[in-house]
Structure formats: structure tokens, C-alpha cells
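> Task: produce atomic coordinates for the following.
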Amino acid sequence: MLFQAFMPFELDVDGDITIFGVRKGAGPPLLLLHGFPENHLMWHRIARRLAQKYSVVAIDLRGYGKSSKPAGDDSHAIYSKRTMAKDCIAVMTKLGHAKFYICAHDRGARVAHQLCIDHPSHVEKAILLDIAPTLAMYEQADMLFATAYYHWFLLIQKSPFPETLISANPEAFMDYQMGGRHSPTIQIFDSEAYDSYLEAMRDPAAVHAMCEDYRAAATIDLEHQREDIKEGRKIQCPLMILWGKNGLIEKKYDAIAEWKKVSASTVEGEALDCGHYIPEELPETLLEKIETFLTD
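Modelled structure (predicted):
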């Protein structure tokens, strides 16, 4: 059991929506948000060490892991990053954490981006792993982006087309998605964690929810980001950006410059010697970066 020492919880956050998570520690609160197609287990190589200094809360985003997986609709608002950010605020508030740090990867980092803008008084500092802002990535789309992030365009297709393709052979999808496309080998993943990721791909409700996450990113999330830019709403807290030296962010974007465009505070960061799945590929280095940034 990867999180055996942690206390599991389920909290109602929005009507019949329940968010699952685990928590441990007694220091300053730190919220961990996972990426696609993973869940809170992706943090298993650093969470116990972090819990020695922080009150660690690791959740499954709505649509992922053991959290609720409501059916989407044509607006995709149910899976907008603004809605998912509200889930996070509800969880942390119910756990007694009015202000907290965030470390978030991939899709979770996109939720954290919106959370920092919508709820600035709640966030002390934020660490975002291996992303550039969603709007910037779509607006700069080219052959390199579309090839490396093919799933951004597959998963946004009208339901149930991508769901049907994935569900026809979830093992093949996961083997390609995680086994060498973004990581050096599928062997970097702990078997218990990977089995849980694969199990989700065998669940039609989870596959639909993940597609809705991406559909929201290509529609309502872009509307929200354009509105934020127009209204001058920016990230207010200090921000650290870390990305894999072997991935698309390094090859295509000036990550620090892109985040400075949407931040009113300091932005720092660097490329790390790994691929996309930083917490599982390079945990010791990530721990060092987190602890240094949060204690400065």
C-alpha cells in the first residue's frame, strides 16, 4: 500500500460530487494535484518525506481515481478548471486549511493555474510541473505540438468517439501514452500505481470524465483564460515552474516567459533531467526543489 501511513478521506464538495484524498503531517498545508491519466498515487515517491515538514493533502481530481465522475454536457463546465479549482478550495477549507501551498503536475497544474487566479487569498506559493499555460499552447499549436500531444486533439472529439477507441483496448492506449512517449520506459512507474492508472482506463465513466477534462480545456477553459487576460487577472503568488528537459515544454516553449505573461509575482524555475513524469522519474531532485522554494 503506497499511502498506507496516510489517512484517506472523502468529502462532499458540490452537491453529489465527492472528492477522495489522503492526508498526513502537521506542518504548513501543501496540496498535491496529479496529472493525466494518473491519480494521487503518482506522488508516492515524495509524499512521505514531504509529510515530515508539511500537512500534505493529495487528492484525486474530479473524474479521476476514486473521486466522482459525473457525466459531462455540451458546455463542458462540469470539468472546467474553474470548477475543479472550486473542488480544491472546498476540500482544503473543510480540512481547516484557509491558506496553503500547491504542487501540481500536468492537468492538476492547469487546475492550480486557475485556482491561483480565482482564489488568490488562499495560495501562498505554487509549483507547476511540466506545463505552459493552456491558451499559449493551443495558440502556438504546430506539427511538433500536435504530434507530441496528439491526445489533446483526440480526446476533445465529440463523445463517444474517443471513449470508444480507448475502451476498445485500454492496455494498448496506456502502453503508448505512458510507455516511452513521455517517459524513458514504462518501468519507471510503481506497479501498484500503474495498475490503478490502467484500471481507470477500463472504466467507461472514468474514460468519459478524462475526455471531458480535455474538452473543457479546448473550450470553456480557453474562454476563462481569455477573460482573465482581458480583465488583468493574474497569478498573485510566487511561482516556480519545473519541466522535463526531454519533453515538449523544453523543445517548444520559453516556459518562464510564458508564465510571466500570466503572473503578477515572481516566476522562477528550470528544466530537469527527465521526461514528463517528474515526481516518478526524478523524486529526489523534485523534493529538493520543493523544499528550497517553499522555505525561502
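> Please make it C-alpha for all contacts and neighbour counts, starting now.
Fine.
> what number of residues lie near Gln114?
24 (other CA atoms under 10 Å).
> The helix or strand hosting it - contacts with which helices or strands?
Per DSSP states H and E, Gln114 falls inside helix 107-118. Where contact means 3 or more CA pairs under 8 Å, 6 or more residues apart in numbering; DSSP states H and E, helix 107-118 is packed against strand 29-33, helix 81-94, strand 100-105, strand 123-129.
> From the rest of the structure, what touches the shortest one?
Residues external to strand 29-33 that are found in contact with it (CA atoms under 8 Å, 6 or more residues apart in numbering): 40, 43, 54-61, 97, 99-105, 108-109, 112.
> Not counting the helix holding Gln114 itself, show me its contacts.
By CA under 8 Å, 6+ apart, helix 107-118 touches 33-36, 61, 81-82, 84-86, 102-104, 122-123, 126, 128-129, 131, 133-134, 233-237.
> Now do the buried residues in it.
Going by neighbour count (16 or more other CA atoms under 10 Å), the buried part of helix 107-118 is 107-118.
> Off-centre distance for that helix?
Relative to its chain's centre, helix 107-118 lies at 8 Å (CA atoms, centre = their mean, to the nearest Å).
> Between helix 81-94 and it, find me the angle.
Here helix 107-118 runs at an angle of 80 degrees relative to helix 81-94 (axes from the mean of the first three to the mean of the last three CA atoms, to 10 degrees).
> can you give me the helices in the stretch 151-296 of the chain?
Ranges of helices within the stretch 151-296 of the chain are 151-154, 161-168, 170-178, 191-201, 204-217, 220-231, 248-252, 255-261, 278-281, 283-295, based on DSSP state H, counting those that start in this stretch.
> one more, for comparison:
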Amino acid sequence: MAELHVNGLNVAYDISGDGPPVLMLHGFPQTRAMWDPIVPSLEQRFTVVRADLRGYGATDKPAEVSEYSFRAMAADQVALMQELGFPQFHAVGHDRGARTVHRMALDHPQAVLSICLMDIVPTHLLLDQLTQQVARAYYHWFFLSQPAPFPERMIQADPDHYFESCLLGWGASQIRDFDPRLLEQYRTAWRDPETIRGMCNDYRAALDVDFDLDAQDLDRQITCPALILYGADGAMARAFDIPGTWRARCTDMRAAGIPGGHFFPDTAPKETSKAILEFLSET
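As a prediction, the model looks like this:
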């Protein structure tokens, strides 16, 4: 692990490979370790940077909810890449990492060469047009965003039970589908009370900060090439036409379903790697 102080905090990252730079950002409730099975197929042709988002893993965890917007998270990662000598780069994100990459493409279009968003619909759309089906599947948005310390105390009673229920709760996964080595790294991270607080603040900021920021940018488009990947058997694919939610928001978009549910990068790493590599090679 390496670490750099950028944008007012220490960001943990790993870097490997050689070639054009690719930034890879994880989602909830994971860490940059989620990309370990995918990196080997990319690093032969690309320089791959995997970083922990603020509040997650080994990256710093600010105190205030307002510091957890996707705008702030995107600024962290752009600053990291610039410090590493990459003023322009490709960006890949899953879940919260994908929401960070979406905001990055809007706030820093000069830095982002292409984006890959995995298993999300736009944040504003999900919250503004919330359905019973989505609310039931994605209840954690509203549990984690409750005022502190309520969700933190509930989760700290048994972090493994709670977060593993999240890994299995969004379609087509069993605990045996996850690499035991990666699971242990996730568990080490999410057992930390400060990480639990950081993840709750991430979700609080989505409702308190990001919704309004996204409302201001509803008419803006992503101008770089975009790949939309989604779990073909996941909760989002059952509730939305995922490519359709992004089509008007992108000037150059392609999409594909990957076998499995929300956590298909963990459960189908070969298929995920192939899709990313083909897209990056084309762009």
C-alpha cells in the first residue's frame, strides 16, 4: 500500500502495470482490494491505480457529513492522479466508486478520457423517482443515512453479519461466491468504527448534499466515451432499464450486462475484466 496527502487528506492506493493510466474505484462496503482479481488482465497494457475512497479502507475519514459528497470524493481522486503524474486518465468505478466517477466526469471533464460505471443508475434519478421495489432492495440508503450514532451503534453490534447481508442482498450471490482472501480484507476494514462512521456519512451526504448538486446538473452530459456495466441478475437490472437511464446523459455510450448480481466484479471477474479491457482498448 502507498499513501499520498492530497485535497486535505491521506488517500491510500496501489499502483501497478505500465501504459495509459486507469483509475479504479470500489464501492460499499468494500475497499480497493475488490479489484485484485481484475488487475492482472489490465496491468499488462495499462498503469492501474486502485484507491480507497474517503471514509473507506485505509484512506482518511473526515468528521463532517458535508465532506462526503461525491464531488469531494472525485476531487480527491483527480488530485491523486495528478500527483502521480497523470493529468488525464481512464476511470472505472463500481457502486459508490461509480457515482464518484460520474461526478468526476461532470466536474473534471478535462481529466477523464473515458469512464466505466458499474451497476448504478444516476443518484438523482434513484432518489427522485423512488419506487417501492427499489426502496425495499436499497433500504440501506435510508438506514445508513439516519442521524448518528443510531446506525453506527446498530452495525457495531455485529459488523460482519450486517455487511455480509449487504453483499448477499442485491441479487445472485452466496458468500461462497466471494474470494475468501478478499472477504477477510473487507472484514478487517468494516470492523473499524471509524470506517462504519465514514460509510454512514457517505450515505448521509448522498441525501443531504449530492441530491441537490445533481439537480443542478440534470441537463449536463458526460462527453467522454462511457461504458455502462450492470449485473444481469441484480436488483438494479430488475428495477430499471439501466442503459436507458444513462443514454440521454452520455454523448458516447455502450452498455452490457454481466452474469450475476450487484457484486459481479467479485463473482464474475473474468467477464468483468474482458468487458473493461475491450472498452479501454477501443478508446
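> TM-score of the superposition?
Comparison of the two superposed chains (TM-score structural alignment, normalised by the length of structure 2) gives a TM-score of 0.96, and 282 aligned residues with a CA RMSD of 1.2 Å.
> hmm, back to that, which part of structure 2 matches the helix holding Gln114 of structure 1?
Under TM-score structural alignment, helix 107-118 of structure 1 corresponds to residues 96-107 of structure 2.
> And the residue nearest the centre of structure 1?
The centre of structure 1 sits closest to Gly108, judged by CA atoms, centre = their mean, with a distance of 1.6 Å.
> Compute the distance between it and Glu231 of structure 1, please.
Separation of Gly108 of structure 1 from Glu231 of structure 1 (CA to CA, to the nearest Å) stands at 24 Å.
> what's the counterpart of Ser273 of structure 2 in structure 1?
With TM-score structural alignment as the criterion, the equivalent of Ser273 of structure 2 in structure 1 is Leu287.
> What about its match, how many residues nearby?
Burial measure for Leu287 of structure 1: 17 neighbouring residues, criterion other CA under 10 Å.
> residues contacting the residue nearest to it when sequence neighbours are not counted?
Once flanking residues are discounted, Leu287 of structure 1 sits nearest to Ile46: 6.5 Å by CA to CA, 6 or more residues apart in numbering. Counting by CA under 8 Å, 6+ apart, Ile46 of structure 1 touches 279, 283-284, 287.
> Take those residues and lay them out in TSV including distance to Ser191 of structure 1.
Below are these laid out as TSV (distance: CA to CA, whole Å):
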residue	distance to Ser191 of structure 1
Pro279	15
Pro283	17
Glu284	20
Leu287	22
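> can you pick the most crowded of those?
Of all the contacts of Ile46 of structure 1, Pro279 has the most neighbours under the rule other CA under 10 Å, reaching 22 neighbours.
> Correct me if wrong: that one contacts Arg45.
Yes - Pro279 of structure 1 is within contact range of Arg45, at 7.0 Å (criterion: CA atoms under 8 Å).
> Report how many residues lie close to Ile188 of structure 1.
The burial count for Ile188 of structure 1: 15, using other CA under 10 Å.
> Could you do Met143 of structure 1 as well?
For Met143 of structure 1, the neighbour count with other CA under 10 Å is 9.
> quick one: what's aligned to it in structure 2?
Matched by TM-score structural alignment, Met143 of structure 1 corresponds to Gln132 in structure 2.
> same question, Gly21 of structure 1
Mapped onto structure 2 by TM-score structural alignment, Gly21 of structure 1 lines up with Tyr13.
> Excluding chain neighbours, what is closest to its match?
For Tyr13 of structure 2, ignoring the flanking residues on the chain, the nearest one in space by CA to CA, 6+ apart is Ala51 at 4.1 Å.
> could you measure that neighbour against Gly8 of structure 2, distance?
Ala51 of structure 2 is 16 Å from Gly8 of structure 2, by CA to CA.
> The two: who's more crowded?
Ranked by neighbour count (other CA under 10 Å), Ala51 of structure 2 and Gly8 place Ala51 first, with 31 against 9.
> Contact partners for that one?
11-14, 23-26, 32, 77.
> Which residues are in contact with the residue lying closest to Lys69 of structure 1 once chain neighbours are set aside?
Once flanking residues are discounted, Lys69 of structure 1 sits nearest to Gly63: 4.2 Å by CA to CA, 6+ apart. Counting by CA under 8 Å, 6+ apart, Gly63 of structure 1 touches 69-70, 206, 209-210, 213.
> now do Ala90 of structure 1
Ala90 of structure 1 sits in contact with Val13, where contact means CA under 8 Å, 6+ apart.
> Tell me which residue of structure 2 matches up with it.
Using TM-score structural alignment, Ala90 of structure 1 pairs with Ala79 in structure 2.
> Only whichever of the contacts of Ala51 of structure 2 are buried, select them in PyMOL.
Here is the PyMOL command that selects the buried residues among the contacts of Ala51 of structure 2 (16+ other CA under 10 Å):
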select buried, resi 11+12+13+23+24+25+26+32+77
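> from the contacts of Ala51 of structure 2, which single one is nearest Leu168 of structure 2?
Ranked by distance to Leu168 of structure 2 (CA to CA), the contacts of Ala51 of structure 2 are led by His26 at 16.8 Å.
> hang on, isn't the closest one packed against His94?
Yes - using CA under 8 Å, His26 of structure 2 is in contact with His94, at 5.4 Å.
> So what does Ile78 of structure 1 match up with in structure 2?
In structure 2, the residue matched to Ile78 of structure 1 (TM-score structural alignment) is Glu67.
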